[in-house]
Structure formats: structure tokens, C-alpha cells
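> Test case, fold it:
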Amino acid sequence: MSSHPILHANKTSPFGDLTPDEFYQKHQVLHTHSFISTNNKIKLYTQTWRPIAQSQAHPPCGVVAMIHGYASESGWVFETTAVAIAKLGFLVCAIDLPGHGRSEGPRGHIPSVTPVIDNCIQFFDEVRASNRHLPAFLYGESLGGAIAMFICLRQTGKWHGLVMNGAMCGVSRNFKPVWPLEKFLPAAAMLAPNWRVVVSGNLVDRSYKEKWKRELVRRCPRTKRVFEHPPASTALELLRVCEEVGRRCREVDLPLLVLHGEDDVVCDVESAELVYELAASTDKTLKVVPGMGHQLIGEGKEILEEGFEVIFSWLKGKIKK
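This is a model prediction of the structure:
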């Protein structure tokens, strides 16, 4: 595997010592960005990446639609994986979820994932409409993995594969709100939906093992510390999402890759294994990476390259079939 771009980052910038334009040029990737106006009247930031070398004679080999996790956005650290996938020959697209990154909305508030799913489908459908001849795949990290699964279930037969990387299939017992707060979370969400829930540990600290990457994540000008403790209404919705994933994973019937860290203390690895076991897919792969925590990109070089090689090889393998 060619080195993942995150290996050339530093604690102040995912682009290392380069400007964003120099970064894209170095990796021979064409980057575009714009805002879309959604059906629920908010503006969301979108991005695409594709190899510069592609032409009419050498079009993209497929579309990969990416969905970031709760404490992330489509740019910054997450973007380095989009560039890595684009370098494989794919047209990659991603969106800042409402209240995240450059998108409109109260910071970190997701009281319901239903409109978020609608927003993603709206943008991804626009991208695929211009590339109808290409196979299309969904890739989601953490909360994005659950949202990607829901999109597949909403759009049965329209996607050629699903990658769930550290997906939110269940919240780890080590990261749930402290007792008895979890029991009273529905009441808290109703009475004080904006109150920030104190969970067992800090989300960024628990997600990224390498210290310099935690610092890099916190330096993102659009994320900062607002996402490290979710509002009560959002915390309740995240728990509900996990319940729905467990209830509906039997309906998943498309090529599926579930990759999860054995040491994940945010999203429960056993729940991810159960999703894999119960999925109706006949073409499905499970990879539990020893020593890996919640965010694969937050690991050291060895584990990071091992995990992403599984993802990249899986995507390339689906194109060859």
C-alpha cells in the first residue's frame, strides 16, 4: 500500500508543511467543494476528490461516498482518507453533517438522524446521477457507519458495497453516561436538550491513540472541544441509533466489510461482530484489528497501514469482479 497521507501530517495540519492546494497536487488529486441547499432549508458543505490523471479514456473506477463520525467533519483528518481512496482511482464524495464542519446548524446537535440520512442521500444521489455507469460504495466511520447502513436500507439495490470502519453498532460500556444518568437521559433530553452530557472519558482522547493526532484533531478550527461531550438530546439519539442498528442489521444484503478495533472503548466491538453475523449478505468480511482503538487513523503506522490495506484491498477487489 502506498503510504496513507496522514503519515505526512503534523500536529498543526493534516497537510503537513504544504498548503491545501500543494497537498492535492502532491497526491495528484483534483479537489472541488461547494454548498448544497437541503430540502429542510439548511446549507451543507460538500467535497469531491478524484485523480488528476483521469480522463474520458480513463474514467473513475467507482464512486465512494464517505460519512464522517460525530466528532469529525469531511475535511481535516478525515479528508486524508478521502485522498487516499481517490488515489486508488475512485471518485470520492463527502458531506459535512448538519452542525459539523462548514455546514449550518447548531454545533454538535443531532437530535434525529432521519434528516441527516435525507441530506446525505440528496447529495450522494446528485453525484451518482452524473456517474450512473460507475459502481457506488458507502464508507462510514463511527456514527457515519451507522448512517451509511441506514442509507443502504433506505436505498436497497442502489449500492454495490458498504464499509463500516469502527461503526457505531453499540456504545461501549466504558463510554456510556455514568449511572444513573443513562437511566434518566430521556428526561434530561426533554427538559434540557442542550445540556452537555458527561460521559466516561473524553471522546477525542478515547478515539485517537497517538497524542499528536489528538492535538491535530483539536486544532481543527471548526471542531474544537464542542464535540467532546454531546448534548443530551444527541446522546439519547446516539443510543437509539445503536438499538436500531442491532434491530435492522439482518436486513443488510449487499457486499459488506466490517472493520473494528479490538481495543475500541467508544463503539462496542462485540456489537460490530453481531452486525456482521446477522447481516443477510452472502458476501461479507469481518476484520477485528488487534491493538486498534476507535479511530483507525489515530493509530501508529503499523496498525494504521494494516487496517487501511484491508479497506483499500476490499474496495479494489469489488471493482475487479
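> drop to CA atoms for contacts and neighbour counts, all remaining ones
Noted.
> Residue 309 - that's part of a helix, no?
Yes: looking at residue 309 with DSSP: H, G, I helix; E, B strand; the rest coil, it is inside a helix.
> okay, now it: neighbour count?
Neighbour count for residue 309, taken as other C-alpha atoms under 10 Å: 16.
> Then residue 64?
29.
> I would like the residues contacting the helix or strand hosting it, please.
Using DSSP states H and E, residue 64 sits in strand 63-67. Contact with strand 63-67 is made by 74, 82, 90-95, 124, 128, 131, 134-141, 144-145, 147-148, as judged by C-alpha atoms under 8 Å, 6 or more residues apart in numbering.
> now the other sequence, so there's something to compare against:
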Amino acid sequence: MADPTQHLVPCSNGDVFVRTWAPPEPTWLALVVHGYGEHGGRYHRVADQLVAEGALVCAPDHRGHGRSPGERVLIDDAERIVDDLEALHARLAAEHPELPVVLIGHSLGGMFATRLAQRDQEQFRGVVLSAPVLGTWHVLDLLENTQLPDTPIDPESLSRDLGVGRDYVADPLVWHGAFKRSTLMAIDRCLLAIHEGPQLDLPTLWLHGEDDELVPAEDTRTGIDRIRGRNFHEHHYAGARHEVFNETNGADVIRDVVAFVRREISR
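Take a look at the predicted model:
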């Protein structure tokens, strides 16, 4: 397992902490967009597998997440997170103009990746959405409470590999506290903006576990049906929970991603 290079990168709203895994001769670039409360370092296994397939993998920590500065998990405007991703992509594209770029967004990162792709679809060769928060999300029901309850994520809901949940709980860079009202309101506004935005006509792959309780596939589909374009593919995995990349069949999931990417970058 190769260690990534790690550095702070100036983006639209200040510095963002970025991890990069690089093969000797990359043939494509994967920009990995992590989910709520976690960080890019949790994608080291995904990065290792993608590097073996020729990918230069870049995984930033969103502002207020992981090693990036900012109040923990505070998102006052989701568009600012997307601004940072857009600035990072522009930097990567300038450094590696020969490499096709694929967005890979998980959970809330799938929402950010979708919004980024909507801004300028010509900049990306494809988008991979893993259990994306799109359409409706039951967590937003918490906004009906005067005071938000502390509802921690059940670690067993992440994967049938219970070691994934144990590592999640023990990770000091993961946020284990309550949701913040402004963050949930920002997510709600972003979902509406996506619904009102353009369809994704660039190649798009949707991955989802059929036993995902954190982001149920049927809720996501209400958003997918709004944005799906002409080059859309999906894979649903029986028995899989929220983090399909970290599931017991994670190798199959990566193979599906690689097959999708290879097909699209060869065109």
C-alpha cells in the first residue's frame, strides 16, 4: 500500500488538504469526493486499486472535514464546497492536461460531484456516483426539530465487513458528533439546485447497495430520474450497505468502475 503525497492546496475559499496517489505512468485522473463527516484518507484502499489500473488519484478533504481547516462539518453554502472542487480540478487539469478526468463521489460527495458536473460537463470524461445523496434524504427531516438531536451513524450500517465500522469509530479525523442546522439547510438548498439544474449528458455510473439504510436507493432514485441523461449506467448490489467500495464485494464494485472508465476514456 503506497503512501500518498499530502499537501495544502489553495482553493476558492482558502487552503484544502489534499492526498494524491500516483502510478509511474498515469493514463487517467480520478478526483475522489468524500462524504459527510469523513475525509479523503478513508479512500486509501480505493486509491490503491485505482492506481493499479493507471489512475492518478486525488482526494481532498472538504473544508471543515479531515485535515482541512474550518469549523467541523459546518457547511453554510454547499456551492462553496463545489467552488473548492472546481478550483482543485482546474489546478489538476493544468498540471496534467493529457489525462482524462473522472469524478468519483460518495454519499454527500455524490451530491457535490453532481453539482460540479452540472456546472461544466465538458471538463469531465465521466462521473461515478456511489450511494449519492440526491432527490430526498431522510436526515433532512431533523430540521423539523427545534433542537437537533444527536443521531450518530450506526457503524454497522456502513458495510457487512464490521471492521470498516470499527475503523470508522476509531478514526479521530471522522466527525462523530451531531449534525449542524446550517449544514442540513445547505444540503437542502443544494438538492433543490441540482433538481433545477441540467441533466448529466456525460457518461454517468450510479452504484448503490440494496441494503443501504443511510441513503436508501429508492430516495436517491427520485433525484437520479431528474438528472439522468443519455449515457447513464447503474449497478445495484444485493445485500450491500452504504459504503459499497468498502463492502465484502468491494472488488466487484471496483471492477465495475474500471470497466466503465476504460470504456469511456477509450472513445
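> Can you give me the TM-score here?
Here the TM-score for the pair of chains, by TM-score structural alignment, normalised by the length of the second structure, is 0.90; 267 aligned residues with a C-alpha RMSD of 2.2 Å.
> returning to what we had before: measure how the following helix or strand past the strand holding residue 64 of the first structure sits relative to strand 63-67, angle-wise.
Using DSSP H and E, the helix or strand that follows strand 63-67 of the first structure in sequence is helix 76-86. For helix 76-86 of the first structure against strand 63-67, the angle by axes from the mean of the first three to the mean of the last three C-alpha atoms, to 10 degrees is 160 degrees.
> Can you check which part of the second structure the very next helix or strand once past helix 76-86 of the first structure sits on?
Next along the chain after helix 76-86 of the first structure, taking DSSP H and E as the criterion, comes strand 91-95. Alignment note (TM-score structural alignment): strand 91-95 of the first structure is matched to residues 56-60 of the second structure.
> Excluding chain neighbours, what is closest to the equivalent of residue 198 of the first structure over in the second structure?
Residue correspondence to the second structure (TM-score structural alignment): residue 198 of the first structure is matched to residue 150. Among residues not flanking residue 150 of the second structure along the chain, residue 178 sits closest, at 4.6 Å (C-alpha to C-alpha, 6 or more residues apart in numbering).
> mind listing the helices for the stretch 51-200 of the second structure?
Taking DSSP state H, counting those that start in this stretch as the test, the helices found in the stretch 51-200 of the second structure are 78-95, 108-119, 162-170, 181-196.
> Now do the contacts for the aligned residue in the first structure for residue 186 of the second structure.
Matched across to the first structure, residue 186 of the second structure falls on residue 237, judged by TM-score structural alignment. Contacts for residue 237 of the first structure (C-alpha under 8 Å, 6+ apart) come out as 110-113.
> Equivalent analysis for residue 161 of the first structure, please.
So residue 161 of the first structure contacts 136-138, 254-256 (C-alpha under 8 Å, 6+ apart).
> Look up how far residue 197 of the second structure lies from the equivalent of residue 299 of the first structure over in the second structure.
Matched by TM-score structural alignment, residue 299 of the first structure corresponds to residue 247 in the second structure. With distances taken as C-alpha to C-alpha, to the nearest Å, residue 247 of the second structure is found 32 Å from residue 197 of the second structure.
> wait, residue 82 of the second structure sits on residue 118?
No: the pair residue 82 of the second structure / residue 118 is not scored as a contact, 10.7 Å apart, by C-alpha atoms under 8 Å.
> Please identify which of the two sits among more neighbours.
Looking at residue 82 of the second structure and residue 118 with other C-alpha under 10 Å, you find the greater number of neighbours at residue 82, namely 22 against 19.
> After alignment, which residue of the first structure pairs with the more buried one?
Match for residue 82 of the second structure (TM-score structural alignment): residue 117.
> Distance-wise, check residue 198 of the second structure relative to residue 128 of the second structure.
In terms of C-alpha to C-alpha, residue 198 of the second structure sits 17 Å off from residue 128 of the second structure.
> These two - which one has more neighbours?
Remark: of residue 198 of the second structure and residue 128, residue 128 carries more neighbours, 26 against 17, as counted by other C-alpha under 10 Å.
> Now do the same for the more buried one: its match in the first structure.
Per TM-score structural alignment, residue 128 of the second structure is aligned with residue 163.
> contacting residues for that match?
Contacts of residue 163 of the first structure were listed using C-alpha under 8 Å, 6+ apart, and they are 137-140, 145, 256-259, 311.
> change it to 7 Å
If you count contacts by C-alpha atoms under 7 Å, 6 or more residues apart in numbering, residue 163 of the first structure has them with 138-140, 256-258.
> and residue 49 of the first structure, that one's in a strand?
Yes: Residue 49 of the first structure forms part of a strand when assessed by three-state DSSP.
> can you give me the angle the strand holding residue 64 of the first structure makes with strand 91-95?
20 degrees.
> residue range for strand 63-67 of the first structure in the second structure?
Structural correspondence for strand 63-67 of the first structure: residues 29-33 of the second structure, per TM-score structural alignment.
> Ok, stretch 214-223 of the first structure next?
By TM-score structural alignment, stretch 214-223 of the first structure lines up with residues 165-174 in the second structure.
> List of residues touching that stretch?
37-39, 66, 155-156, 158.
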